[in-house]
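Chemist: Sharing a model prediction with you, sequence too.
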Amino acid sequence: MAPRVLISDKLSEAAVQIFRDRGIDVDFQPDLGKDKDKLLEVIGQYDGLAIRSATKVTEKVIAAADNLRVIGRAGIGVDNVDIPHASKKGIIVMNTPFGNMITTAEHAIAMMFAVARQIPEASASTHAGKWEKSRFMGVELTGKTLGVIGAGNIGGIVCTRAVGLRMKVVAYDPFLSEERATELGVEKVGLDALLARADFITLHVPLTEQTKNILSRENLAKTKKGVRIINCARGGLVDEQALADALKDGHVAGAAFDVFAEEPAKENPLFGLPNVVVTPHLGAATTEAQENVALQVAEQMADYLITGAVQNALNMPSVTAEEAKIMGPWIKLSGHLGNFIGQMTDEPIKAINILYDGAASQMNLSALTSAVVAGIMKAGNPDVNMVSAPVIAKERGIQISTTKQDQSGAFEGYIKVTVVTEKRERSIAGTVFSDGKPRFIQIKGINIDAEIGQHMLYTTNEDVPGIIGTLGTTMGSNGVNIANFTLGRSAAKGEAIALLYVDEEVPAKALDALKQTGMFRQVKTLQFEV
């Protein structure tokens, strides 16, 4: 029997035809996604579900989807899909991460022009029969300095377009290498330097704990007087009230926003202010982008349903079904190794070197390597997956190398990841025990045996008495229960490390208390998807 696919949002006829041409029974009901009850009633009949943003694939929908094997999102954002529950039920969730990059970048450039020349206000004034030529005095882009926060896929395109406009471009991105910066024609700088120098600032980063309010009231105060700020990335990257205050007092000359902390944005501190251009999240809203992502998701879903090939999956590696049975725990380990280093590294990465020993060296190294790289990149960009991560790493000039060797120690196999930056090398190794659980077995060359949990605390210190007591007492006094406590040292009275698996996230006051003891060189919380 041919696979059945439901398209519950508006996709192009060309995308529908792709399914038909591949022998898939497609049911095109573009308004069904808005009817939650009807979707619940019929979802159990289908092997695939193709959506945009209108359809909400909730836990209830997934529970009713008895035959569903794949969900395809035409676009990058999957906030409307309950991925954890889809994963538990064995449903693959795919997206199309590269389909709207150019469109979003072009929108940012268009918004920059609009705020530089006050085009929306001038247009409204002229429509009203006024002729206020002297009121709308703009500024040229040529020769101005553009500060780009986030020089990944979309930010990189903005950089090249701005260089073409004869702007000076400075970029802040912890993962941007000098080689990639040279290729883009931009200068890599720290955030404070960017804030002080930029005439225009445009943001192109995901919303994470590290990037939330990256343009805070404090950082806005560090900007050059007369700066203009563009945000076509994510709401929440800018303190909107602080920006409104800076616009009112004249420190900021203008702003152009396509995204807001709360959407749909019916009210906002920026609304109604002069020289503020706002659009309703139109970054990906072009005919070309919508067509591209629709065609891509149809091709990806058809490939999976017909041949089993997996592309751009957010919750499954690109491996065959046979490989997945053996490699599952090793892929999880690879992601944890990468994610550990990604969370520990806040400077540009030049190279990622991966050693596969023993049993690990006989597996699908492409999938394992992708999992490592994705783990590293996820620390700065949670939208990265195993397919997109190597592409992003290549674009950023990161060299990836792998080495295979026969079994060389007590373990049947292990993986060791080393990241090289301009300042240092950082390494970690891990293995999978017979119970199928990944373990960290070495950090910075120091042997350990650490179980991996969702919430962890990592410390480094000189090997002196009192460390265990201090850690235990501090965690206890702050209500944090320790599930697993691992220690390691290079030599007696040498460098030592501790890795704690705790039941809940360690509060900031506990971290401050540890730092204030003066006993620790480094105190860092870590989070893992387990």
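Modeler: Arrived safely. Here the structure is a predicted model, which is why all the values come from computation and not from measurement. Numbers count the residues shown, from 1 in each chain.

Chemist: switch to C-alpha atoms for all contacts and neighbour counts from now on
Modeler: Fine.

Chemist: how much space between P390 and L333?
Modeler: Distance of P390 to L333, given as Cα to Cα, to the nearest Å: 17 Å.

Chemist: before we go on, here's another structure to hold up against the first:
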Amino acid sequence: MAPKVLISDKLSNAAIQIFKDRGIEVDFRPELGKDKEALAAAIGDYDGLAIRSATKVTAALLEHATNLKVVGRAGIGTDNVDKEAASKKGVIVMNTPFGNMITTAEHAIAMMFAVARQIPEASASTHAGKWEKSKFMGVELTAKTLGVIGAGNIGGIVCDRAKGLKMKVIAYDPFLSEEKAEKMGVEKVDLEELLKRADFITLHVPLTDQTRNILSRENLAKTKKGVRIINCARGGLVDEAALAEMLQSGHVAGAAFDVFSVEPAVENPLFNLPNVVCTPHLGASTTEAQENVALQVAEQMANYLLDGAVENALNMPSMTAEEAKVMGPWVKLAEHLGSFIGQMTDDAIKAINITYDGLVAGMNLKALDAAVVAGIMKASQPDMNMVSAPVVAKERGIQISTTSQDKSGVFDGYIKVTVVSESKERSIAGTCFSDGKPRFIQIKGINIDAEVGEHMLYTTNADVPGIIGTLGTLLGQHGANVANFTLGRSKAGGEAIAIAYLDAAVDADIIKELTATGLFKQVKALEFNL
């Protein structure tokens, strides 16, 4: 059955066509974005939800989203999506961080020009029939120092444009290396230095606990007298009340804001102050940007729903379409390994240790980690997936560690999973052969070569004669057909294991009768989602 996508905000016809061209059923109902009750009534039918900023994806809405797999936000900001609730429900949240970068950066530059030359006020005055040429004395940008807080995607473009305007650019960004700053042609400084030196300050960071009120009353007081401040990033980065006071006192010469702490902003301390330019969150509002993000979100959602590619996800490791093709068998193997241990473990898990060897060590390990954890967690909670399982594991205090290493054995690559529980430690390793099929190659340190099947029977016993005969006889008596059968032992007369791949689920009576023989230390029926 083809996946179904709901578009609950305005999206371009070209984006809608992308879904149709990929064979995805799509319903365009932009009226639902502002009607939470109608949206809740409809959402249960859909695998994907494409939105802009009007739709609010809340925990309450997600309770109705029984089939939802992905939310795609056409734009960068996802404040309207409860990402924690989505993660617990196993729903991927994607955005489009690159579609509106240039547009937002250009708006910041335009706002800087506007506040430097008081263009909006001068325009309003002239429209009113006044000719107040001497009233609007501006300043040049040339040779001024621009302080950029956040030199990432958008901030980096602003830096580049500002250099073209012959400004001196200094940047504060904890993630900016000296080498990258030098390559960008900017001076990396700490926040204190930026506040002290900048003639203009522009913000380009997300709103987090670390960045909230980064321009607090205290930090605003440290700025250079006559500074002008531009915020086209997120409301809440600046103490607006404190800034209003400093504009009135003359310490701050001007401000240009496209975003506000409360939106829609119908009232704000900055409104109606002289030399304050305000726009209604227009950073991404160009024809080009709106089209770009719409097309990008449609492509990303289609790639995930059809091919498993995860691009620009905020609550799961991203995996491109190209990576998904190469890694697909390994992701499946990782989940099978986790599933094996999860089904074998009855007590509380304390730690999960994962080793990646050889060629697999160079892959997207975060995605593989998520697959292992999902496999383990599904044993007790079948609705877990690669999004929700790591969140639940973290909540339970399970420690997850990984090791990657060069090829150390006969296989080009393998994954080994070890789980430490309250009572014991279990391990299993597997690889993918050239046919793409996963294999179990080691259980409890015993080497084997077992094809993974949907229905499997696992036993452990002492290495003594008669085991194979007993297994074969009992399975035959119950009409259980064996597709594949693998044996392994630690040493002659030591511990031995057997794993059988059956055509149908293992009957409970088989487990009882094998256990009753007294020959087996452990008998377990296992199920794998192929």
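Modeler: Good, I have the coordinates. The shown structure was predicted, so the numbers you read here are calculated from the model rather than taken from an experiment.

Chemist: Now compute the TM-score of the two chains, please.
Modeler: TM-score of the superposed chains, computed with TM-score structural alignment, normalised by the length of the first structure, equals 0.64; 367 aligned residues with a Cα RMSD of 3.1 Å.

Chemist: Wasn't M112 of the second structure part of a helix?
Modeler: Yes - under DSSP: H, G, I helix; E, B strand; the rest coil, M112 of the second structure sits within a helix.

Chemist: That one and V227 touch, don't they?
Modeler: No - using Cα atoms under 8 Å, M112 of the second structure makes no contact with V227, being 11.5 Å away.

Chemist: just to revisit the earlier point, which of P390 and L333 of the first structure has more residues huddled nearby?
Modeler: Neighbours per residue (other Cα atoms under 10 Å) separate P390 of the first structure from L333, with L333 holding more: 28 against 23.

Chemist: looking at this, the more buried one is in a helix?
Modeler: Yes - the assignment for L333 of the first structure is a helix, going by three-state DSSP.

Chemist: how about the nearest residue to it, chain neighbours excluded?
Modeler: The shortest distance from L333 of the first structure to any residue other than its chain neighbours is 5.3 Å, reached at P438 (Cα to Cα, 6 or more residues apart in numbering).

Chemist: Does the one you found touch G328 like I think?
Modeler: No - using Cα under 8 Å, P438 of the first structure makes no contact with G328, being 10.4 Å away.

Chemist: which residues touch T460 of the first structure?
Modeler: Going by Cα atoms under 8 Å, 6 or more residues apart in numbering, T460 of the first structure touches 495-498, 520-523.

Chemist: Using JSON lines, please lay out those residues together with neighbour count, distance to R234 of the first structure and secondary structure.
Modeler: Output for the contacts of T460 of the first structure, formatted as JSON lines (neighbours: other Cα atoms under 10 Å; distance: Cα to Cα, whole Å; DSSP: H, G, I helix; E, B strand; the rest coil):
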{"residue": "E495", "neighbour count": "17", "distance to R234 of the first structure": "41", "secondary structure": "strand"}
{"residue": "A496", "neighbour count": "22", "distance to R234 of the first structure": "40", "secondary structure": "strand"}
{"residue": "I497", "neighbour count": "24", "distance to R234 of the first structure": "37", "secondary structure": "strand"}
{"residue": "A498", "neighbour count": "21", "distance to R234 of the first structure": "36", "secondary structure": "strand"}
{"residue": "F520", "neighbour count": "16", "distance to R234 of the first structure": "36", "secondary structure": "strand"}
{"residue": "R521", "neighbour count": "13", "distance to R234 of the first structure": "35", "secondary structure": "strand"}
{"residue": "Q522", "neighbour count": "13", "distance to R234 of the first structure": "31", "secondary structure": "strand"}
{"residue": "V523", "neighbour count": "15", "distance to R234 of the first structure": "30", "secondary structure": "strand"}
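
Chemist: Could you dump those into JSON lines and include distance to S8 of the first structure?
Modeler: Shown next, in JSON lines, are the contacts of T460 of the first structure (distance: Cα to Cα, whole Å):
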{"residue": "E495", "distance to S8 of the first structure": "58"}
{"residue": "A496", "distance to S8 of the first structure": "56"}
{"residue": "I497", "distance to S8 of the first structure": "52"}
{"residue": "A498", "distance to S8 of the first structure": "50"}
{"residue": "F520", "distance to S8 of the first structure": "55"}
{"residue": "R521", "distance to S8 of the first structure": "54"}
{"residue": "Q522", "distance to S8 of the first structure": "50"}
{"residue": "V523", "distance to S8 of the first structure": "48"}
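
Chemist: ok, which pair from those residues is furthest apart?
Modeler: E495 and V523 (14.2 Å; Cα to Cα).

Chemist: Please enumerate the strands of the stretch 51-200 of the second structure.
Modeler: Taking DSSP state E, counting those that start in this stretch to define them, one finds strands in the stretch 51-200 of the second structure at 70-73, 92-94, 145-149, 168-172, 187-188, 200-203.

Chemist: out of the ones you listed, which comes closest to K416 of the second structure?
Modeler: Comparing the strands of the stretch 51-200 of the second structure under Cα to Cα, the one sitting nearest is strand 92-94, at 26.7 Å.

Chemist: Which strands or helices does that closest one pack on?
Modeler: Applying 3 or more Cα pairs under 8 Å, 6 or more residues apart in numbering; DSSP states H and E, we find strand 92-94 of the second structure packed against strand 70-73, helix 83-88.

Chemist: Of these, flag the one that's most buried.
Modeler: strand 70-73 (a mean of 26; mean count of other Cα atoms under 10 Å).

Chemist: And the strands in the stretch 351-500 of the second structure?
Modeler: Under DSSP E, counting those that start in this stretch, the stretch 351-500 of the second structure gives strands at 399-405, 413-421, 425-432, 438-443, 446-451, 455-462, 482-489, 495-502.
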